[in-house]
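[1] Have a look at this fold, sequence not included:
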């Protein structure tokens, strides 16, 4: 079931390309492991960055909520930890529905680039910087730009 569903989703993504991301299988011989490239939204602190993300799906996708989504590109973000693991709503077991699609995950990733959420942080040190009333937003955005130059 996973292979047919993923093939349909891949075809849908190919037929409706996005200027915010590209995504597909990382190799020709395994449909369950994908690589995506996300373009930092122009109106966000991540503008100018292109971020690589791995998506790994279980053999019973989409029924099983077990998906592994991880940034390969180092990113300074409250919802991404130091090893690239991501904290977003659509991936949480109590939120995931079999009707969700890969494109929903990709749109959620773009959304966290547009609107980092310090209140649902996995990287608390970044969240603390963001929430600091004494110039935290400016320091956060400056560090994001430095990391884009260094890692993207």
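    All right, it came through fine. None of the values given here were measured: they were computed from a predicted structure.

[2] Please count neighbours and contacts with C-alpha atoms only from this point.
    Will do.

[3] From the contact counts, what lies against the longest strand anywhere in the chain?
    Ordering each strand of the chain by length in residues (DSSP state E) puts strand 30-39 first. In terms of contacts (3 or more C-alpha pairs under 8 Å, 6 or more residues apart in numbering; DSSP states H and E), strand 30-39 is packed against helix 2-15, strand 21-27, strand 50-57.

[4] what's the closest of the ones you listed to residue 88?
    Closest to residue 88 of those is strand 50-57 (C-alpha to C-alpha; 13.5 Å).

[5] Let me know the angle separating that closest one from strand 30-39.
    160 degrees (axes from the mean of the first three to the mean of the last three C-alpha atoms, to 10 degrees).

[6] which outside residues touch strand 50-57?
    With contact meaning C-alpha atoms under 8 Å, 6 or more residues apart in numbering, strand 50-57 is reached by 32-40, 66-73, 152.

[7] and the residues you listed, which are buried?
    In these, burial by neighbour count holds for 32-40, 66-67, 69-73, counting by 16 or more other C-alpha atoms under 10 Å.

[8] Use this one as the comparison:
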């Protein structure tokens, strides 16, 4: 073995032992930095997922719906839903706020109506009673599918799981009066 080969291999061994001792004896602050990097990976994956959904919804928006970030914050969106034809909400444009949690898509987005609406599954604060926004959420769902489900709720309310019991009773017992009031609210608040 030549002396240059021996010197080269001893240098690489020295370099390896230095790098190993550096990581083993790293101060707690650098270990914390490693943990911070790991938590930013989940943030990064949620941001990537939201960016992907934004690209998809921009290219192929769901029927009667639009959505996108409010400003520079990728986690806060505004959405609009046009009242479906044939429903008491036809002709109205309804604004919704969408907030994606940092754990998205493993936790559902929070969606709230900003436009007042007369509906048994949507209360006066804009909260929506929809199973996929709670217990039936799946990471396979997207914001496009959520908006389509909300749009479907405007066509077919679920009075058996209401947020507003009095409107649900009216929906079941006096549909004509319910629809008249819903149309009035749509003209007043959503047109």
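    Ah, there it is. The structure displayed is predicted, hence computed values, not measured ones.

[9] so what number do they get for TM-score?
    Overlay of the two chains. TM-score (TM-score structural alignment, normalised by the length of structure 1): 0.92; 146 aligned residues with a C-alpha RMSD of 1.0 Å.

[10] follow-up on the earlier one: looking at the buried ones among the contacts of strand 50-57 of structure 1, spot the one nearest residue 145 of structure 1.
    In terms of C-alpha to C-alpha, no member of those lies closer to residue 145 of structure 1 than residue 40, at 11.0 Å.

[11] Tell me the counterpart of that closest one in structure 2.
    Residue pairing (TM-score structural alignment): residue 40 of structure 1 is matched to residue 83 of structure 2.

[12] can you pull the contacts of that match?
    With C-alpha under 8 Å, 6+ apart, residue 83 of structure 2 has these contacts: 64, 89-94, 151, 154.

[13] which of those are buried?
    Neighbour-count burial (16+ other C-alpha under 10 Å) applied to the contacts of residue 83 of structure 2 gives 89-94, 151, 154.

[14] Would you convert those into a markdown table that also reports distance to residue 173 of structure 2?
    Formatted as a markdown table, these follow (distance: C-alpha to C-alpha, whole Å):
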| residue | distance to residue 173 of structure 2 |
| --- | --- |
| 89 | 19 |
| 90 | 22 |
| 91 | 25 |
| 92 | 25 |
| 93 | 27 |
| 94 | 26 |
| 151 | 23 |
| 154 | 18 |
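
[15] re the thing from before, ok, the buried ones among the contacts of strand 50-57 of structure 1 vs residue 97 of structure 1, which is closest?
    Looking at these and their distance to residue 97 of structure 1, the nearest is residue 66, at 11.3 Å (C-alpha to C-alpha).

[16] Tell me which helix or strand the most centrally placed residue in structure 1 sits in.
    For structure 1, the residue nearest the mean C-alpha position is residue 109 (3.4 Å; C-alpha atoms, centre = their mean). According to DSSP states H and E, residue 109 of structure 1 maps onto helix 102-114.

[17] In that helix, which residues are buried?
    Buried-residue list, helix 102-114 of structure 1, by 16+ other C-alpha under 10 Å: 102, 105-106, 108-114.

[18] what's the closest of those residues to residue 145 of structure 1?
    Using C-alpha to C-alpha, the buried residues of helix 102-114 of structure 1 come closest to residue 145 of structure 1 at residue 113, 12.7 Å.
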